[in-house]
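*Asks:* Here you go, sequence then predicted model.
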Amino acid sequence: MYKALTVYLLFCASLALAQPAADTLFVRDAVKNTIGFYTTSIQGQTSLYNGSQYREPNRSNNDQHPFFENDDWVTGTVTYDGQYYEDVPLLYDITSDKVVTENYYNADQIVLVWEKLDAFTIGDEAFLKLSHKTLPKAGFYHVLYDGETKVVARRQKVIREKISGQSIDIEFDPRYRYFIFKNGAYFPVKSKASMLKVLEDEKPALRQFISKNKLHFKFMREEALRRVAAHYDTLKKQP
């Protein structure tokens, strides 16, 4: 949990140097509030329960669900309405970009108000609300790598219904998109070629690094994106 918080703090601080004015104000406020956070018990914190009741999409089997990674409560943190909360039970519905918590008093599932939620973690995974003209839409993005160069992922699932005999099977089809933040803009990436195009000023050295470490973007895309971005930052720091 503390690892994820550290990632979020570093991400916000460095992003503030490159974001446009409106985004910079958001990041500055988020950093200010988070650095000055206080630890509080979830019990009695009714400000988290002012959202609407959550209604989960229909399912046809227990193997398919609309959530990020897990369909059971995972303890996390939230930066919500200017305050920081720890030990919050969370689910992240990536079909609708809704973050859900459990009401301590009656076990209702409550959707955290989107406009009030700036960032959250689920386990050690950090998510930050981003809005930028070079991103496809405003929403929560998974922070995969946070250095001078950033790598973020947009996690989504598309609901699909298939007729099987006399029943309808409901599937949740994952759709993940990846972006590199460099020189004040986000660039979509999904392959070695697209990543090297964004980081072309160090292309020969990165090609060598990818080959030496046997990084296969098709089978280990997220690890490859993280490691190549980190190596790029190392190269840029060399005299």
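*Replies:* Right, received. Where do you want to start?
*Asks:* CA only for contacts and neighbour counts going forward, please
*Replies:* Will do.
*Asks:* Which stretches in the protein count as helices?
*Replies:* 2-15, 21-35, 192-198, 203-212, 221-237 (DSSP state H).
*Asks:* Now tabulate those helices in CSV and tack on distance to Glu171 and mean neighbour count.
*Replies:* Supplementary listing: these in CSV, determined by distance: least, CA to CA, whole Å; neighbours: other CA atoms under 10 Å:
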stretch, distance to Glu171, mean neighbour count
helix 2-15, 30, 18
helix 21-35, 36, 16
helix 192-198, 30, 17
helix 203-212, 35, 14
helix 221-237, 23, 17
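*Asks:* Turn these into JSON lines, including distance to Gly165.
*Replies:* Below are the helices of the chain laid out as JSON lines (distance: least, CA to CA, whole Å):
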{"stretch": "helix 2-15", "distance to Gly165": "45"}
{"stretch": "helix 21-35", "distance to Gly165": "51"}
{"stretch": "helix 192-198", "distance to Gly165": "42"}
{"stretch": "helix 203-212", "distance to Gly165": "47"}
{"stretch": "helix 221-237", "distance to Gly165": "37"}
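*Asks:* Comparison target below:
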Amino acid sequence: MDCSKKTFINSYFQLFSFLVGFLLNFVLCHGQISEKERDYYLLFDDFIGVDNTNLYQGVLYVKEYRTINENTQFFRSDDFLSGSIDYNGQMYFDLDLKYDVYNDELLLKIIQKAGGGTIKLFKENIESFEIEGRVFEQIYAESLPTGFYEVLVKNAFFTLYAKRVKKKFERKDTFIFDEFLDGRSEYVLCYTNKYVLLKSKKSITGLFPEFKNDINEYYRKVNWRTKTDTDGFHIGLMKRIEIQLSNTKKPLVK
């Protein structure tokens, strides 16, 4: 390669590396990515090729279960869904992803020019991912199983998560196949830098004793939703507590 061309490419690569480093630092400080910043990441991936980034690290995925209908181990659909991922401290967008809820693993469809196929990404490298507008973060805490938890509510005071569950059943027809059905989600609250499993009303009033009367009232009025819409029940309750906190306390998260 001509030296001048090599210098030209190296200069551009250094420029893109600087931009990505700057944007990553910004994201870590502010926790959000604007559309313009997202475009910079995509431009970087286009420049060097997403197949040349650190994203393509994982184990070749081999189908483990025999399923015949829409009741699979995957989140929302057996098809690949559009999403993004924070992998090894780098953001990647416009990916084809599958979230295996049963095994708590994330699958990535490899682009054809890189050989095609599907890989199971190294879980320890995944900070968070978004799939079809739903955000999941990996939680490491002594009080909880390590894994991916969906973000339901995130504000200056706390974050409410849901741990999605799939249950496997072996079915017998003319042949044996597997079927996966949604289990009951578990709800976790990150408050004052601690993760707490919300097992009952008592666990919530224990965190917010000053709002005990309001919490009791909420349970009396909408307790029926705990059987039909557990997400909506917990989101509604925590939104109510958020309003109370905003009137009485300073934000805990900057």
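*Replies:* That came through fine. In this text the structure is predicted, and so the values were computed from the model without any measurement.
*Asks:* care to give me the TM-score?
*Replies:* Counting by TM-score structural alignment, normalised by the length of structure 1, the TM-score of this superposition works out to 0.76. Behind it: 210 aligned residues with a CA RMSD of 2.7 Å.
*Asks:* coming back round to it: relative to Val100 of structure 1, which of the helices of structure 1 is closest?
*Replies:* helix 2-15 (18.8 Å; CA to CA).
*Asks:* Contact partners for the counterpart of Ser128 of structure 2 in structure 1?
*Replies:* Matched by TM-score structural alignment, Ser128 of structure 2 corresponds to Ala119 in structure 1. Listed by CA atoms under 8 Å, 6 or more residues apart in numbering, the contact partners of Ala119 of structure 1 are 78-80, 126-129, 140.
*Asks:* do Gly44 of structure 1 as well
*Replies:* By CA under 8 Å, 6+ apart, the residues touching Gly44 of structure 1 are Tyr104.
*Asks:* Now do it against Phe209 of structure 1, distance only.
*Replies:* Per CA to CA, to the nearest Å, Gly44 of structure 1 is found 52 Å from Phe209 of structure 1.
*Asks:* okay, now the aligned residue in structure 1 for Leu42 of structure 2: neighbour count?
*Replies:* Using TM-score structural alignment, the partner of Leu42 of structure 2 in structure 1 is Thr40. Per other CA atoms under 10 Å, the neighbour tally for Thr40 of structure 1 reads 13.
*Asks:* Please report the distance of Thr40 of structure 1 from Thr77 of structure 1.
*Replies:* 11 Å.
*Asks:* For those two, list the residues in contact with both.
*Replies:* Common neighbours of Thr40 of structure 1 and Thr77 (CA under 8 Å, 6+ apart) are 85-86.
*Asks:* circling back: ok, and the most crowded of the contacts of Ala119 of structure 1?
*Replies:* Result: Val78 is most packed of the contacts of Ala119 of structure 1 (other CA under 10 Å), 27 neighbours.
*Asks:* That one contacts Pro89, doesn't it?
*Replies:* No: counting by CA atoms under 8 Å, Val78 of structure 1 stays clear of Pro89, with 10.0 Å between them.
*Asks:* Could you check how far whichever residue in structure 2 pairs up with Ala229 of structure 1 is from Tyr149 of structure 2?
*Replies:* Mapped onto structure 2 by TM-score structural alignment, Ala229 of structure 1 lines up with Met238. Met238 of structure 2 sits 17 Å away from Tyr149 of structure 2, going by CA to CA.
*Asks:* cool, Thr226 of structure 2 as well?
*Replies:* Thr226 of structure 2 is 19 Å from Tyr149 of structure 2, by CA to CA.
*Asks:* who's more crowded, these two?
*Replies:* Tyr149 (22 against 13).
*Asks:* so what's that one closest to, chain neighbours aside?
*Replies:* Lys163 (4.8 Å; CA to CA, 6 or more residues apart in numbering).
*Asks:* Structure 1: which residue goes with the one you found?
*Replies:* For Lys163 of structure 2, the aligned position in structure 1 is Arg154, judged by TM-score structural alignment.
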